[in-house]
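*Asks:* Any chance you can model this:
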Amino acid sequence: MNVLQQIASVAKEHPEKVAYRSAGQTVTYGELWEQSNALAHTIKKMNLPKNSPITVYGHMSPKQIIAFLGVVKAGHPYIPLDISIPLERISHIVEASKSSFMITTEQFDLEIAVQQQTANDLIVKGEGAQNDPTTWVSEDEVFYIIYTSGSTGKPKGVQISESNLRHFVAWINEACSLPNGVYLNQAPYSFDLSVMDLYPALTGGRELHAITKSQIENAGLLFEELHDSSINVWTSTPSFAKICLMNPEWNDEQMPDLQTFLFCGEVLPLQVAKELKQRFKKATIYNLYGPTETTVAVTAVEVTDDMIETYEQLPIAPVDTGILKIMNEQMEEVTDGEKGELVIFGPTVSTSGYLYAEEQTNKVFKTHEGERIYKAGDLGYIQDGHIFYAGRSDFQIKLHGYRMEIEEIEKQIEALDEVGACVVLPVKSGEEVTALTACVALHNEMTEKPFKVTKNLKEKLLKAIPNYMVPKKFVYLDSLPLNMNGKVDRKRLAVEVGL
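*Replies:* Model prediction:
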């Protein structure tokens, strides 16, 4: 059965079961199915261009999930847009994707050239509509598009098909022995980590418990919500777990039902895994790896006490998956201990690549021995039958679970009137990027104190890029050092600023 058929089966057998819970709002599987039918019916009557993407703007609302399903039932891919994304970036995504329509579940204050309506209005207009599987997105048709950072300074739309998603759901259920129960939904839908809990939960008849941005920003609300949630499966970045570990009372007494931790999006530090094992003695921890381009994750390793005691960092995969390989520039598999690029094979590799970006698609999506592959740009090596992550091969990094490209941040900073030149340097702890430092040469001599200049630049940047992409520290220099080729000498710069 395809993804929608699996959810339909649950809705038919357990219509009264809660599918989604967020900030006191709930929707059952029966309501989810009927309301998404209604929304799909209304969209189909609009006669939008065939297969054109539809943007869905909001934050952790049950109506967002209804909109996602309604859109794909109507034969269109959806593009999730969270309220945390700057309006300028949203405007670019809407324009670049040639989105034919926008559905909102929160107030939207940007004037855009595309028609928009609230999810609720669309549902009301289509009330009572019958199920029509003939128009559903299926197989190699694009199911969703998630935008990631791009080296050109513009986001790239990663297209994931129904087949990609279906294979991912089947794989993660088996690889991580996923139990039934309640699944934490913490990542915003514009971040592909959210897919890790959303579709394994919905296709398996499980309950999703979402926590909102406002709850996360208020420690008291956050831990009260977690205590009352009865969560069995926890999905997040390691960074979010680090925040929770700052509370000494966050343990298996506060969350006695927690059985499984799923971590992806960035390096899982040994110390975090060790402390989680001490606090949640009955829970199993999985370290997962995979880029957005290959449908969330492609490998999973159960973290054991032996691993924590033996290695300086946790492995990301067993060596014999057949899905993840380490290869040299000649596309030959490397020997043990030798560094190479992580190359991903298998049915979750995006069939269509990047939306309207053929040149970028052709750079990283290749055919190798008759099979479609994705060259991740990550480095790795083999040791003791495991694959270990060894950083990025370019300027693309992961910070707090978000993937971004250094060049995009630099372009946005250099676009500010005050800035003459800029280099952004990652601050690392081992292989993990923990912060960003911007080295800036201003156009004119500084007339204010540095902290005031930094405050002004950060405020301007927040209008163009998300908060997590804004460098933590700004260092001001008269000029940036150059190497023999006339390019900025990043290594020398890092030494000069003490990184």
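*Asks:* going forward, measure contacts between C-alpha atoms and count neighbours the same way
*Replies:* OK.
*Asks:* Okay, and Lys411 sits in which element?
*Replies:* For Lys411, the enclosing helix or strand under DSSP states H and E is helix 406-414.
*Asks:* how distant is that helix from the center of its chain?
*Replies:* On the basis of Cα atoms, centre = their mean, to the nearest Å, helix 406-414 is displaced by 20 Å from the centre of the chain it belongs to.
*Asks:* by contact count, what packs against it?
*Replies:* strand 419-429, helix 450-461 (3 or more Cα pairs under 8 Å, 6 or more residues apart in numbering; DSSP states H and E).
*Asks:* Can you give me the buried ones in it?
*Replies:* Ile406, Glu407, Glu408, Ile409, Glu410, Lys411, Gln412, Ile413, Glu414 (16 or more other Cα atoms under 10 Å).
*Asks:* next one: stretch 76-84
*Replies:* Buried-residue list, stretch 76-84, by 16+ other Cα under 10 Å: His76, Pro77, Tyr78, Ile79, Pro80, Leu81, Asp82, Ile83.
*Asks:* need these in JSON lines with secondary structure, can you?
*Replies:* Below are the buried residues of stretch 76-84 laid out as JSON lines (DSSP: H, G, I helix; E, B strand; the rest coil):
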{"residue": "His76", "secondary structure": "coil"}
{"residue": "Pro77", "secondary structure": "coil"}
{"residue": "Tyr78", "secondary structure": "strand"}
{"residue": "Ile79", "secondary structure": "strand"}
{"residue": "Pro80", "secondary structure": "strand"}
{"residue": "Leu81", "secondary structure": "strand"}
{"residue": "Asp82", "secondary structure": "strand"}
{"residue": "Ile83", "secondary structure": "coil"}
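*Asks:* To compare against the first, here's the next sequence to fold:
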Amino acid sequence: MKPQADDPHQLLRDIHRRFAGSGAEAYRTTSETLSFDRLYHASLALAETLARVPDPRCSRPVLIWGHKDPRYLVAYWACLLAGRPLVPAEQDTPAERLRQIVQTCDASVVLVADADPNAPTQLHKTLTGSDVPVWSVDLDAAPAQDLPPHDAAPDDVAYIMFSSGTLGQPKGIQVTYANLADFIRWQDQLLAGASFNGVTGNIRHCFDVSLFELWNSWLRLRPITALNHADFANSTGYIRRLAADQVGLWVSTPSITRLMLRNRRFNGTTLPALSTFLFCGEALTKPVVQSLFDRFPGCRVLNTYGPTECTVAVTAVDITADHLAAPEDLPIGYARPGTALVADPGPDQGEIEIRGASVGRGYLKLPDKQGRAFPAPGCYRTGDRGLRRADGLWYFGGRIDREIKVQGMRVDLDDIEAHIRRQPGIEDAVVEPYMLRGEARALNAYIFGDHTADVLKQLAGQMSRELPPYLVPRFWYAGFEASLNRNSKIDRAWLSEAARTADHRHVHSQPDAETLS
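*Replies:* As a prediction, the model looks like this:
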């Protein structure tokens, strides 16, 4: 039976207590394993140490630095038990960015989740100018006698995620223990009836979609088979590990799955235990789902949607064959219990507002952004457009800030992308402005999949017959290697490189088109 304590911090303690005495594996990498019992004792010992760090209010965060290492789980639980807000950071975070995060959140300690004994010294040098202590995480520390005495209040901050897309001051998103407990309780309903012996470890811990993997492992005492992103290209090796570990729950962005589908071994014959696919973080496309239905007959595909500001995800739906056959894009789901989504009614899709128990505390030390995005407690303005059907099913309409002007005409880049994705044989597409001397002068279309210049020409021609000329991209690219950002989404900032290296390209000529010079 899953713990059901009403108090959020007590709920976490009850979940953690179930680890004691369990020899089952909790985390598997290519070089190390961690049992639940070992996780229990190591995190308890570290929590006791953290509780002694001077901080009367237990409010100063602890930064966890590492990538796909068992020590990350130990550090994570130690922070939760000690009531210290945790801040995950990846090892490849640029030094200046890391220093900004440490300074912005006023970190009390940096925990190094890495087996290299020299890592703490190297990281301390990276943080030159900061007096924050840097500690290694010990998997075999002397066990503590009991949990630290501190009990976190429901409104205390449990974790802070720093947005990967922020170019200026890092944007720290605060999520409370009450928010986290609400998410944890939702998992029982979300995956009701699902049975699995293992969970993927696809997502970097600095991206909150990883909480789907972590908490479904911890609630069911099932191991995580971690994917080191340095080995991302070795999909065959990871598939072999997933098969050996009988992993049954797959969590990822659509971009990760699209890359895995390039490997013919990613199928139900090689991976007979893999039966549930859960997606979050990006728009899920019909070709990806159809490929999964073809390769994993009878599998379950869950689509979810939600911003980090609202504790990972706020909607979910099982995708069916009827959704694939419908003219609309795939739905993003029904609102989860305790959360409501609203949008202005009208002929166009309105901005989605999220209200309820999932809405976090907001931004750290950014009052202007806080006021705009969080107009009232428990209310978040997403900047996303959406449409709700009469039965409560929601559809995503793209970002409001993806509307731009090209040579005086207002265009919505998300609408154009969606139109391209609906064309037969298209896996996915990204549309970005072609910039000339700081001004958007045309549109670039990047088409994912195995397509030739002739296919690009046909696509452009089809678009020109269906849309006004100013909505048809001028420059088309295919035959490039996709690059993912730290959150395993398509790296839009990298697309200029894709334009340079693409094997296939097409320039669409429009009547009366202005010369781009």
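*Asks:* so can I have JSON lines of the buried residues of stretch 76-84 of structure 1 showing distance to Val18 of structure 1?
*Replies:* JSON lines is the format used below for the buried residues of stretch 76-84 of structure 1 (distance: Cα to Cα, whole Å):
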{"residue": "His76", "distance to Val18 of structure 1": "26"}
{"residue": "Pro77", "distance to Val18 of structure 1": "25"}
{"residue": "Tyr78", "distance to Val18 of structure 1": "23"}
{"residue": "Ile79", "distance to Val18 of structure 1": "25"}
{"residue": "Pro80", "distance to Val18 of structure 1": "22"}
{"residue": "Leu81", "distance to Val18 of structure 1": "24"}
{"residue": "Asp82", "distance to Val18 of structure 1": "23"}
{"residue": "Ile83", "distance to Val18 of structure 1": "25"}
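*Asks:* I would like the range of structure 2 that aligns with stretch 95-102 of structure 1, please.
*Replies:* Matched against structure 2 by TM-score structural alignment, stretch 95-102 of structure 1 falls on residues 103-110.
*Asks:* Quick one: end-to-end length of the matching stretch, please.
*Replies:* Distance across stretch 103-110 of structure 2, first residue to last, is 12 Å (Cα to Cα, to the nearest Å).
*Asks:* Which residues does that stretch contact?
*Replies:* 53, 60-65, 130, 132-135, 170, 172, 364-365 (Cα atoms under 8 Å, 6 or more residues apart in numbering).
*Asks:* try it again with 7 Å
*Replies:* For stretch 103-110 of structure 2, the external contacting residues (Cα atoms under 7 Å, 6 or more residues apart in numbering) are Arg60, Pro61, Val62, Leu63, Ile64, Trp65, Val132, Pro133, Val134, Trp135.
*Asks:* can I get the residues you listed in a markdown table with neighbour count?
*Replies:* As requested, the contacts of stretch 103-110 of structure 2 are exported to a markdown table (neighbours: other Cα atoms under 10 Å):
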| residue | neighbour count |
| --- | --- |
| Arg60 | 20 |
| Pro61 | 23 |
| Val62 | 27 |
| Leu63 | 29 |
| Ile64 | 28 |
| Trp65 | 28 |
| Val132 | 17 |
| Pro133 | 13 |
| Val134 | 21 |
| Trp135 | 17 |
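*Asks:* Throw the residues you listed into CSV and include secondary structure, thanks.
*Replies:* Compiled in CSV, the contacts of stretch 103-110 of structure 2 are given as follows (three-state DSSP):
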residue, secondary structure
Arg60, coil
Pro61, coil
Val62, strand
Leu63, strand
Ile64, strand
Trp65, strand
Val132, coil
Pro133, coil
Val134, strand
Trp135, strand
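*Asks:* any chance of the residues you listed in TSV, plus distance to Pro287 of structure 2?
*Replies:* Converted to TSV, the contacts of stretch 103-110 of structure 2 look like this (distance: Cα to Cα, whole Å):
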residue	distance to Pro287 of structure 2
Arg60	45
Pro61	42
Val62	41
Leu63	39
Ile64	37
Trp65	36
Val132	48
Pro133	49
Val134	46
Trp135	46
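*Asks:* can you tell me which of those residues lies nearest to Ser235 of structure 2?
*Replies:* Trp65 (25.3 Å; Cα to Cα).
*Asks:* In structure 1, what residue corresponds to that closest one?
*Replies:* That one, Trp65 of structure 2, aligns with Tyr57 by TM-score structural alignment.
*Asks:* so who does its match touch?
*Replies:* If you count contacts by Cα under 7 Å, 6+ apart, then Tyr57 of structure 1 has Pro80, Leu81, Asp82, Ile103, Thr104, Thr105, Glu106 around it.
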